[in-house]
Every structure is written in C-alpha cells, then in structure tokens.
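[1] Sequence unavailable; structure follows:
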C-alpha cells in the first residue's frame, strides 16, 4: 500500500455506485464482503445478523467490519483474496469470544513480557471496558494488550484486576514497546518545503511509539527535538509520522501531514485518527485536520496558538 493510498489493484471503477458504510468499496464489493462474513460464521455454526458495518450473533456479541473491509480494500490480490482474509479474521474473532486465554494459560512473567500499550479510537461504548488508561492523545484510548503469536488481545479493566498494579503494568508495557520492530522508515518531502518522517511496520504497536516520541525522534530523525516540539500523526496502528518543528517549514509540513493522516485513516485497517497532533514537553494537543473535499486546513485553537508561537501572526 502506498503511503497516501492504495495502488495497483484491479477492482470496480469509481464510476460504480459506492457503499454508504465503506465508500472505498463499490456497493457490489461491499455486498460480497458481507456475504463472505456471514458464510464464514455459518461455517463455524454461528448464525449472525448482518448490518452495514457489523454482524451480531444471537447472544448479542458484535463483530465490526471496518478493519476487515480496509484489509480487503488494501489487499493487492483484489477480491480473489478476500475469502481467505475473511476466514482468517472470523477465525480469530471466534477464538476471542471467551476473552484472552493467554491470561489463564501463560505464567505471570510471560504475560508481562508480552504486554504492550495500544491506542484504540475513543468511542463512548468502549469507555467502560477500556477507559482505565491515562489520557494521552486526544480522541484515543490508551489500553494494555498482549502481543501473541497469532493475535493481539486487548485487556479490559476486569482482565487487569488480578494482574497487578496498573501503573507498574504500564511501565512494563512501555519497556516492551521500546523493542517494537519498525519495518520501514521513509522521509517525505515536497517542493513546498514540507518534510516529515514515516515509520511503518506489521506490528500493531507502531503508532504506540508516540508514547516514547522523544526517544523515537532521536533514533530515527535527522533533527533533534527542539523547544517548539514535534508534530505527530497516527493514521492507523501500523504507522507513525513525525516532524521536528522549525519555523521555516512548519506550515507546509503541517499541511502535507494533515492530508497524509486523512488518507491513511480513511483506507487502512486499525484506523486511529485523521488529525495532526503537537507533542510538547510530553503532552499531546490536536492542532489540525484536512478537509477531505479540498486542501483546506482546519486548525484548532491549539493549532492557531502553535502558528503564532512559531511563525508569528
């Protein structure tokens, strides 16, 4: 997948009617995907009710289709690869219905070695189970998860109750996070003077590296952090973009990063945020988003203040 979108796939053309829930799929493609999901559950003896963005079992368990739709959309094999992708996702979903089995099967120390912090969208329905973490990035929840060979299991507040002190668990998770593998590092530049670094990887915790951003910048960036801070974007779980702020290139870099974040958020599995954030002294503030219908940049109050601080006005 290209950093600004999908390339090279032979699919329904843009002239075909688009699905309302997943606009990057045609109506016919989305209908086929939902049939594949229904049949995959049926093949495991589970009857589901299919809705536009999710399926629901008779017992009330819900399986969202957003990540799966994005995975299929970005698979270069096109629709011929979708049955296998759907089968894999449904298989993992069914195995996770009873909660993380690793908490019961693994020794305590092995559980701790697999513990990582993970960002998920801050949806109100998730607060009861996953609202236990510190408030770090606006609009996102920071949760603890187990990195297992075949799955990544997010831990609810109930799961953590007998595991240990939450602060100590988070510190252990951050320690493990520092060893997360980055598979690809690119530097993006254009004629406007915009520049930023992009880290990518198969790990579900690449975006989580924002929690140790100063260390990441020193390791991968050409410029050391400055007193003006760092711009950062977390389009989805497999990607982190950052820009060390210097007065001469803040405006073009912010514009390009906002478009980059919006594109990655729209079409990728594990979507997190289409916004650009400002990291300063360890805190995050949302500063900008891109208007999808144009190249217009929407600044928050914090974004306006950042512009005044760095470039004046």
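    Ah, there it is. For clarity, every value in this text was computed on a predicted model and none was experimentally measured. Residues are numbered from 1 along each chain as shown.
[2] going forward, measure contacts between C-alpha atoms and count neighbours the same way
    Will do.
[3] Show me what the longest helix seen in the chain is in contact with.
    With secondary structure taken from DSSP state H, the chain has its longest helix at helix 250-267. The set of residues external to helix 250-267 that reach it, using CA atoms under 8 Å, 6 or more residues apart in numbering, is 3-6, 24, 70, 73-74, 192-196, 231, 233-236, 241, 243, 271-276, 288-290, 292, 295, 297, 307, 310-311.
[4] go on, stretch 33-53?
    21, 55-58, 64-66, 69, 82-83, 86-87, 90.
[5] Alongside the first one, take a look at this:
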C-alpha cells in the first residue's frame, strides 16, 4: 500500500461542513474507491480505518467536497485516493532501522477501531481506549500489528522504545495552552493543551512530561485527565476542593468536544495515578459524558483522593 498521509489542517476544515447524509455518501464513495484497489476500510469518526493497518483521514477531502455539488464528488474522490495511494515507503520492509526506531510512539486509539487479534497484549488503558505502537513518519502515520513489528525487528522492545520516544515528543511538541474556569468558581478550572500532532492526546500516557508543560506536577493525589480527541488533552491536578468541583465543567467540555471534534477518543473524565486510569464520570445513553454526574461505582481510592 502507498502513503496514508496525515495532512495538516487547512483554514476551512475545522467544522467539516457536511450533513450526516453527505458524510454517509462520502464514506460510501471512498470505501468503494479503495475497495477497487483491494483496500478494506470501515468508518471511525472522521477517518476510515484500514484493515491490516493505517488510517485514511477524511478532513481535507470533506472540506473540498463541501464546496462542490455532489455530482462532482466521485471524481474528487478518485483523484484524492490516487494521490493518497501514490507509491511511498509505507511498508515496514522499506523503512531503515533508524527510521523505525525513531518513529515509534505510543498512541491512544478507540479499542473498537482495532481489528480482532491486532495486538492481544496491548494494554487497555480504559474500558474504551487501548495503547498501541504507531510509527509517526511526519506526513505519514502507520500502525502495524504487533506481529508485523515483531517480524520486522524481533529483538526491539517496541513498547519501551515507543514510550521513550513519546516522552521526548511530549517535551518538544508544539502546543497551545489555555486555563479555563467557570466565571463563578475560578478554583474549579482546568488546563487545555491542543496541537497539530495526532499524538497530543496520547501524551497523557507519559503524564509527568505533560504536567511539566503547564508547570505542574502530581502532588500525590493523582490528576484528572480527559482526552476528547486526538489533538487535545485536558488536565486538572488534584490539589484541593477545587479539583472535585472541576469535574462537572470538565465533563461538560469533554462531552461537547468529543461529539464535535475530528478523531474522537473519549468523553469521560478519568483519575490517573501511577499509569492507572479510573473513570470519574460515566457516559450517557447517547455516548456523551453525563452532566455533572459521577460514575455510579466510583472507586474508593478516587473518592478518597477527591475528598468526595
């Protein structure tokens, strides 16, 4: 397979101005076009996940289609797919060892987006998120199966290498930082970090590095963490009564962002300490974070840390 490029954003593709019916039509066209090339995909959020590895992002194509009549969409899709499938060094065999080692990074992905048996040993970080090894090649992202990585370089400790690389990326990644809080309760605020890299949310797997970016640290009582979509991580250090009061505003923000943003991950607030993630909020019937409500069975350790 050729390049499955992760393209930079353009000014007009933030809202993806397509109706649900148009999105389904776009999925059908891209799936059919890729199927003729022998590539099987299925839609997950704003991407088509490729059976056997990789993703096909739809943001740029959706933005282009939004400005054209639907009668022209088949031609637009054909040209877009031809460009994406242009020959490139996208197979493991074609990549030199030093490139593989430097490109490996841990990535959070929705568990239900992974083909069955993809990586039986991949840790489930939460009920709906799994940590996998991805290869971030700049303009291309590959997510080989664990078996493919082991076959390519059987003596490389891939997960350890990927974690070390993610730490380095978290320290140097270009991020925008905002602190937000309810107007009537400034102590219930939280930090937002957002960036162009598709690994921003995944940096929560190396939380100490992310906390340094906001000049914070775990004070022994854990951190409230949200990863609504792949380009953002939301944080609140548990440091007093304001942390518990921040859960409601965080849940509202995460639920709304998860529902609207490309590359959604989770609408839930989690309490994280020592790499253990425990849910603080629960999802509603529609999948959004419950408004201001805690998980029905809050872990006693979480309740103690939050003084709830």
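    Perfect, I can see it now. Predicted model only: the values in this text are computed from it and were never measured.
[6] circling back to that earlier point, would you convert the contacts of stretch 33-53 of the first structure into TSV that also reports distance to residue 133 of the first structure?
    Shown next, in TSV, are the contacts of stretch 33-53 of the first structure (distance: CA to CA, whole Å):
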residue	distance to residue 133 of the first structure
21	30
55	28
56	28
57	29
58	31
64	23
65	25
66	24
69	28
82	35
83	36
86	31
87	32
90	28
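[7] Please report how far residue 298 of the first structure lies from residue 286 of the first structure.
    11 Å (CA to CA, to the nearest Å).
[8] who has more neighbours, the two?
    Taking neighbours as other CA atoms under 10 Å, residue 298 of the first structure and residue 286 compare with residue 286 leading, 21 against 16.
[9] What's the more buried one aligned with over in the second structure?
    Superposed on the second structure with TM-score structural alignment, residue 286 of the first structure falls opposite residue 279.
[10] next one: residue 182 of the first structure
    Using TM-score structural alignment, the partner of residue 182 of the first structure in the second structure is residue 174.
[11] Next secondary structure after the longest helix of the first structure?
    strand 276-280 (DSSP states H and E).
[12] The following helix or strand past that next one vs the second structure, average distance?
    Counting by DSSP H and E, the element after strand 276-280 of the first structure in chain order, helix or strand, is strand 283-290. Superposed on the second structure, strand 283-290 of the first structure shows a mean distance to its aligned partners of 2.1 Å (mean CA distance after the TM-score superposition for the first structure).
[13] What residues sit buried inside strand 283-290 of the first structure?
    284, 285, 286, 287, 288, 289, 290 (16 or more other CA atoms under 10 Å).
[14] tell me the contacts of the last one?
    The neighbourhood of residue 290 of the first structure, defined by CA under 8 Å, 6+ apart, consists of 255, 258, 259, 262, 274, 275, 296, 297, 298.
[15] follow-up on the earlier one: my read: the match of residue 286 of the first structure touches residue 271, true?
    Yes. Using CA atoms under 8 Å, residue 279 of the second structure is in contact with residue 271, at 6.2 Å.
[16] Look up which helix or strand residue 116 of the first structure falls in, please.
    Going by DSSP H and E, residue 116 of the first structure is part of strand 115-121.
[17] Tell me which other helices or strands the helix or strand following that strand touches.
    Using DSSP H and E, the helix or strand that follows strand 115-121 of the first structure in sequence is helix 127-130. Helix 127-130 of the first structure is packed against strand 140-147, helix 157-160, with contacts defined by 3 or more CA pairs under 8 Å, 6 or more residues apart in numbering; DSSP states H and E.
[18] And the strands in the second structure?
    41-44, 47-50, 55-57, 104-110, 129-136, 141-142, 176-180, 190-194, 223-226, 232-237, 270-273, 276-279, 281-283, 289-294 (DSSP state E).
[19] distance between the longest helix anywhere in the second structure and the chain's centre?
    Counting residues, the longest helix found in the second structure (DSSP H) is helix 20-36. Relative to its parent chain, helix 20-36 of the second structure has a centroid offset of 22 Å by CA atoms, centre = their mean, to the nearest Å.
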